[in-house]
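[1] Prediction below, plus the sequence it came from.
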Amino acid sequence: MSGKGFHVHGPHEHELEHAAHHEPKGFAGKLAVITAILATVGAFFSYTGGVTQVNAALYKNDAAIKKTEASNQWAFYQAKSSKQNLSELALDLSNNEEQKAKYRDKIARYEKEKAEIKANAEKLEEESKHFDEMSAEEIHLHHRWAQATTALQVSIALAAITLLTKKRWMEWATIAAGLVGVALGGAAWMHI
């Protein structure tokens, strides 16, 4: 019946007003700030770890594409080798000088084409190898970011246990786990 200036407060409203108008103090307040910082840093680490995982998959895909292209070039090289071998056989079997000249030209052409195809295939294989290396590096970083995120999650869980048990030594365990997480994140950031 608040129409006549009378208002009944719920049991939780006093606590909400108190929390809104007063900063957290003491042990619980410090743990709340530490937990918020750890959660924020952990979110950044988690996002960055996800990015490295996606990059690793993309690089691995690029490596597979380049490897397939190289394989196609090697098949083309093999086809040219077969044609060259047939021309060499025809040259050996031919008695006509005009025909022999034609086969010698074909053999020379196939040899030149094979050299170009081989160079292209080797280049594609190197590109594939490079993408594989980039993928491996991204996977390493992903693992490092995941380790950092996990350490921060453990630290946040320790903060909750600390708040429930009100044990001061647990606060130090929370901070230590958080520092391990930040150190692992730093190692990932520096590509170590």
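    Structure received. Residues are numbered from 1 along each chain as shown.
[2] C-alpha from now on. contacts and neighbour counts both.
    Will do.
[3] tell me the contacts of Tyr103?
    With contacts defined as C-alpha atoms under 8 Å, 6 or more residues apart in numbering, Tyr103 is in contact with Ser87, Glu88, Ala90, Leu91.
[4] if I look at the third one, how far off is Tyr103?
    If I follow you right, that is Ala90. For Ala90, the distance to Tyr103 equals 7 Å [C-alpha to C-alpha, to the nearest Å].
[5] Next one for the comparison:
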Amino acid sequence: MEEIEIPTEHLHEAIKEKTEEHAGKEGGKSTLYIAVSTALMAVLAAIAGLLAGHHSNEALIEQVKASDQWAWYQAKSIKAAISALNPVKKENAPTPEQVKKDGEAIMDKAKEAEKNSEFHLNKHKTLAAAVTLFQVAIAVSAISILTKKTLLWYTGVVIALAGFGFLIAGIL
């Protein structure tokens, strides 16, 4: 699975320009708070993106392991069926009970790998939601600087807090 890209470079440039433009003017301090909080949102988005990519990769690896186990299970089952049909029994041929026991162990490993894959995929989805919320919060905060509307910044902070909630849920 591919990693989540976080295109925020142009927002950082716009925020920096507006911060410098407002420096020394009335409201320059609030612009600084907005700029710092937006940078923090970008850091959290990057962390969430990195973790989402990790869990995506782990989900894929676990799914491959599960597929391998199921293929092995099928191969052993086919081999046992062919062996059972052969009128000449080999002296070290596995008994049907051994085949069943081995098959159950392989099946258990396959199911465990599938369970792990699903766990990582759910973490990926949660962290991807966090990235999305952080990106929206960054955009709203950038718009607040451009429009000089502090209410938009508060909205961005609320959205970022929701993203932080998803980030924490994805970590735990």
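    Arrived safely. Computed from a predicted structure; not experimentally measured.
[6] TM-score of the superposition?
    Superposed pair, TM-score by TM-score structural alignment, normalised by the length of structure 2: 0.80. Supporting alignment: 150 aligned residues with a C-alpha RMSD of 2.3 Å.
[7] circling back: just the buried residues of the contacts of Tyr103 of structure 1.
    Ser87, Glu88, Leu91 (16 or more other C-alpha atoms under 10 Å).
[8] Compare the helix ranked longest in structure 2 with structure 1 and give me the mean distance after superposition.
    When structure 2 is parsed with DSSP state H, its longest helix is helix 28-85. Mean deviation of helix 28-85 of structure 2 relative to structure 1 after superposition (mean C-alpha distance after the TM-score superposition for structure 1): 0.6 Å.
[9] before we move on, what about stretch 132-144 of structure 2?
    Stretch 132-144 of structure 2 versus its aligned partner: 0.4 Å mean (mean C-alpha distance after the TM-score superposition for structure 1).
[10] any residues touching that stretch, and which ones?
    6, 8, 11, 14-15, 34, 38, 41-42, 44-45, 150-153, 155-160, 162-164.
[11] what's the nearest residue to Glu171 of structure 1 if we skip its chain neighbours?
    Spatial nearest neighbour of Glu171 of structure 1, chain neighbours left out: Thr162 (6.0 Å); criterion: C-alpha to C-alpha, 6 or more residues apart in numbering.
[12] Repeat that for Thr149 of structure 1.
    Gly42 (5.3 Å).
[13] Matching that neighbour against structure 2, which residue comes up?
    Matched by TM-score structural alignment, Gly42 of structure 1 corresponds to Ala45 in structure 2.
[14] ok, now Lys60 of structure 1?
    Per TM-score structural alignment, Lys60 of structure 1 is aligned with Gln63.
[15] does that match really touch Lys111, like I thought?
    No: using C-alpha atoms under 8 Å, Gln63 of structure 2 makes no contact with Lys111, being 9.9 Å away.
[16] Aligned counterpart of Leu32 of structure 2 in structure 1, please.
    Using TM-score structural alignment, the partner of Leu32 of structure 2 in structure 1 is Gly29.
[17] so how many other residues sit close to that match?
    Residues lying near Gly29 of structure 1 (other C-alpha atoms under 10 Å) number 13.
[18] Kindly indicate whether the nearest residue to it once chain neighbours are set aside is helix, strand or coil.
    In this structure, Gly29 of structure 1 finds its nearest non-sequential neighbour in Glu23, 7.7 Å apart by C-alpha to C-alpha, 6+ apart. In three-state terms, and counting by DSSP: H, G, I helix; E, B strand; the rest coil, Glu23 of structure 1 is coil.
[19] Okay, angle between whichever strand or helix holds Leu161 of structure 2 and helix 28-85 too, please.
    Secondary structure assigned from DSSP states H and E places Leu161 of structure 2 in helix 150-171. Counting by axes from the mean of the first three to the mean of the last three C-alpha atoms, to 10 degrees, helix 150-171 of structure 2 lies at 30 degrees to helix 28-85.
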